[in-house]
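Engineer: Need the 3D shape of this:
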Amino acid sequence: GFNGSSNKGIDIGGNTGDPVVSIGNGSVAVTETLRGYGSVLMVDHGGSYMSVYTNVRSVLVKQGQRVQRGQKIAEIGTADAGHPKLHFEIRYRGKAVDPRQYLPAR
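Structural biologist: So this is what the prediction gives:
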């Protein structure tokens, strides 16, 4: 889980191909592939907030595109460890904050 230093987000289990949806309205800031992280997608939500989604596949949005809360933006990929998961972070002014407080209640 999140600890702010060695783990700046949370891992969310799922199945390969499960939908990844935007946590809120915003603009796609980054879509790129990084070794060890799979595809990386970052959404700028304004007010110095950014959401980060890593280990995704089939990115469905483009840099600069506006997205809405709940919009499918990608699909879960398979981690280097060999099992599917989404790594999710929230950054405020560039610093990682606990993303659990931004997720809907289960």
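
Engineer: contacts, neighbours, all on C-alpha from now
Structural biologist: Fine.

Engineer: check contacts around the residue nearest the centre of the chain.
Structural biologist: Centroid-nearest residue in the chain: residue 53, 1.6 Å away (criterion: CA atoms, centre = their mean). Residues in contact with residue 53 (CA atoms under 8 Å, 6 or more residues apart in numbering) are 40-42, 86-89.

Engineer: Can you say which two of those are spatially most distant?
Structural biologist: Across those, no pair lies farther apart than 42 and 86, at 13.1 Å, counting by CA to CA.

Engineer: who's more crowded, these two?
Structural biologist: residue 86 (25 against 22; other CA atoms under 10 Å).

Engineer: Count the neighbours of the residue lying closest to residue 37 once chain neighbours are set aside for me.
Structural biologist: Spatial nearest neighbour of residue 37, excluding adjacent residues (CA to CA, 6 or more residues apart in numbering): residue 55 at 5.1 Å. Using other CA under 10 Å, residue 55 is surrounded by 26 other residues.

Engineer: another one to check against the first:
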Amino acid sequence: EPHVQRPTPQQSEPIVEKTPAEAPPLPPIPMRLTWPLRGGPPPTHTGTSFGEGLSAKATPGEPVHAAADATVLHGGWMRNFGNAIYLNHGNGIATFYGGLGIIYVKSGEKIRRGTKIALVGEIQGAESRFVFHVLKEGKSVDPRPWIEGAKQ
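Structural biologist: Below is the predicted model:
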């Protein structure tokens, strides 16, 4: 099982200032959507609706930020996703971030909206992909409202 790289002290960034509860969620990375796009999902995507998350082209090393205040449920290796993070935002909402490299958070940690939680990973011989899911009461929901500027 691959080792989760932890940041050195100089890699860590301070947690951002507290934001009001009504603040809109932030996109985890500047999104360049690979799905959804016109023409439907790519052949590697088995889902048929936005309720199954999305995949975005991403530059290895690009920072990934928490969409909202949260508690880290998991930060580490996950089959089919490589390094990944699950965040619990309360009120039955959770987010999932996959295709990561270095992870800066650990299970049980409380973080603020905008906190840098990881870097996009590098996939040898393939284009790096960032995977993002929003779950409500444990079921995947359309993540588009969580991504500013996402276009259908």
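
Engineer: Nearest to residue 25 of structure 1 among the contacts of residue 53 of structure 1?
Structural biologist: residue 42 (12.1 Å).

Engineer: Assign a three-state SS to the closest one, would you?
Structural biologist: Per DSSP: H, G, I helix; E, B strand; the rest coil, the local secondary structure of residue 42 of structure 1 is strand.

Engineer: how much space is there between the counterpart of residue 54 of structure 1 in structure 2 and residue 61 of structure 2?
Structural biologist: Mapped onto structure 2 by TM-score structural alignment, residue 54 of structure 1 lines up with residue 98. Going from residue 98 of structure 2 to residue 61 of structure 2 by CA to CA, to the nearest Å gives 13 Å.

Engineer: Neighbour count: those two, which is higher?
Structural biologist: Set residue 98 of structure 2 next to residue 61 and count neighbours by other CA under 10 Å: residue 98 wins out with 25 against 14.

Engineer: does the more buried one belong to a helix or a strand, and which?
Structural biologist: Taking DSSP states H and E as the definition, one finds residue 98 of structure 2 inside strand 93-103.

Engineer: With structure 1 overlaid, how far apart is that strand on average?
Structural biologist: Following the fit onto structure 1, the mean deviation recorded for strand 93-103 of structure 2 is 0.4 Å by mean CA distance after the TM-score superposition for structure 1.

Engineer: Please give me every residue in contact with the aligned partner of residue 131 of structure 2 in structure 1.
Structural biologist: Using TM-score structural alignment, the equivalent of residue 131 of structure 2 in structure 1 is residue 87. Contacts for residue 87 of structure 1 (CA under 8 Å, 6+ apart) come out as 9-12, 52-55.

Engineer: Compare those residues with structure 2 and list the overlap.
Structural biologist: Cross-checking these against structure 2 gives 9-12, 52-55 as conserved contacts, using both residues aligned by TM-score structural alignment, their matches' CA atoms under 8 Å.
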